[in-house]
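# Give me a 3D structure for the following:
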Amino acid sequence: MDYRAFKVNVTCVEGIEGVLSFVNFFHKSKVYAAVSITGDLLANQETPLAKYFGENPVWNWPMKFYLKESKLQENALTLRIQLRRKRIFGGDEYIAEALVPLKNLFDGNKNVMDENYCSSWLLSPSGGRRGFVYFSYYFSRTYAATAESDGNSIVAPLSAWDC
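Here you go, the predicted structure:
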């Protein structure tokens, strides 16, 4: 089975005025992005809490995922970027999310192995638009998986970023 490494760098969010203006007695609201690939194995990663420049959170945080090539070509994988507010009590609050089919990102490039820049709408839980998320992404060439696999998890090649 072939795999392809996918690197995504969540850069910043723009246009969500009023959402992050909550200030309590001790500190300003803190936001992070939870990034996952849906449609195959659960792969979740999170950015650290955002650095602020006005109302727009900034991360510039790279992440790596390994995708099954067959799932990518079937259009079965989706990049999901959720914006969440860190709370002390009651768990973190879901603010908005962006869903981007990976097949669209993969097919939309003339040279797949170049770094590309993209933006996507953030949609609120009610379905309304809440601003944009900006990110860059990169697909590596395909690699065969190593023989060591425990069923559901992927043992990715070590040389995936040597291209």
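# going forward, measure contacts and count neighbours with C-alpha atoms only.
Fine.
# Now the most centrally placed residue in the chain: closest residue in space, sequence neighbours ignored.
By C-alpha atoms, centre = their mean, the chain has its centre lying nearest to residue 35, at 3.5 Å. Nearest non-adjacent residue to residue 35, counting by C-alpha to C-alpha, 6 or more residues apart in numbering: residue 81, 4.6 Å away.
# before we move on, what about residue 82?
residue 97 is the one closest to residue 82 (C-alpha to C-alpha, 6+ apart), at 4.2 Å.
# Would you do the same for the sequence below? I want to compare the two.
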Amino acid sequence: MAYRVLEVTLLSAKDLKNVNLITRMEVYAVATISGDPITRQCTPPDPYGGRNPTWNATLRFDVPPTAEEAKGGCLHILLRAERTFGADRDVGEVIVPLPEVLTGGGLGAPNMPQFASYQVRKVHRT
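Here you go, the predicted model:
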């Protein structure tokens, strides 16, 4: 079965909550399709941006070709702050339904880039 390729370029984030008390945040993004660890991809951390990181990193994902298989799926982006001592800390997350990012790449304009901006939300762990 042929899969579609979803290419996502993560540009930047603005006004993130500072989760480091002493040092400047070095934020990176961890992106997955529906939280599946097999699809996990990361941007390099931005050592200079602090609360306003910039990555301009392009990630490529294989996505099921039909809407039925992608239904309920999402592009999950977790923002984390790299730490020298201790575990990295979650800064926030963005969850985008797959149908929202897969529309517009159909027969009419398969290579036309789409630009979107999303609100970073507090991470909710269950």
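# thinking again about what came up before, give the aligned equivalent of the residue nearest to residue 35 of structure 1 in structure 2.
Aligned by TM-score structural alignment, residue 81 of structure 1 pairs with residue 77 of structure 2.
# Ok, residue 29 of structure 1 next?
By TM-score structural alignment, residue 29 of structure 1 lines up with residue 25.
# ok, for that match, nearest residue in space, not its chain neighbours?
residue 50 is the one closest to residue 25 of structure 2 (C-alpha to C-alpha, 6+ apart), at 4.6 Å.
# corresponding residue for residue 61 of structure 1 in structure 2?
Residue 61 of structure 1 maps onto residue 57 in structure 2, by TM-score structural alignment.
# is it fair to say that match lies in a helix?
No: applying DSSP: H, G, I helix; E, B strand; the rest coil, one finds residue 57 of structure 2 to be strand, outside a helix.
# In contact with it, which residues?
9-11, 43-44 (C-alpha atoms under 8 Å, 6 or more residues apart in numbering).
# Next one: residue 23 of structure 2 relative to residue 49 of structure 2, how far apart?
From residue 23 of structure 2 across to residue 49 of structure 2, the span is 12 Å (C-alpha to C-alpha, to the nearest Å).
# Run through who's touching stretch 44-52 of structure 1.
Here stretch 44-52 of structure 1 makes contact (C-alpha under 8 Å, 6+ apart) with 30-37, 57-59, 61, 63.
# run the last query once more with 6 Å
31-36, 57-59 (C-alpha atoms under 6 Å, 6 or more residues apart in numbering).
# got it, and stretch 111-123 of structure 2?
By C-alpha under 6 Å, 6+ apart, stretch 111-123 of structure 2 touches 92-94.
# Can you show me the helices along structure 2?
For structure 2, applying DSSP state H gives helices covering 67-70, 98-102.
# so of the ones you listed, which one's packed in deepest?
helix 98-102 (a mean of 16; mean count of other C-alpha atoms under 10 Å).
# average gap between that helix and structure 1?
When structure 1 is superposed, helix 98-102 of structure 2 averages 1.4 Å from its matched positions, counting by mean C-alpha distance after the TM-score superposition for structure 1.
# Provide the aligned range in structure 1 for that helix.
Mapping helix 98-102 of structure 2 onto structure 1 (TM-score structural alignment) gives residues 102-106.
# Tell me the buried residues in the longest strand anywhere in structure 1?
Longest strand in structure 1 by number of residues (criterion: DSSP state E): strand 129-144. For strand 129-144 of structure 1, burial by neighbour count (16 or more other C-alpha atoms under 10 Å) applies to 129-141, 143.
# And for stretch 112-124 of structure 1?
Quick answer for stretch 112-124 of structure 1 (16+ other C-alpha under 10 Å): 112, 116, 119-124.
# tell me the two of the residues you listed that are most distant?
Taking every pair in the buried residues of stretch 112-124 of structure 1 and measuring C-alpha to C-alpha, the maximum separation is 30.8 Å, between 112 and 124.
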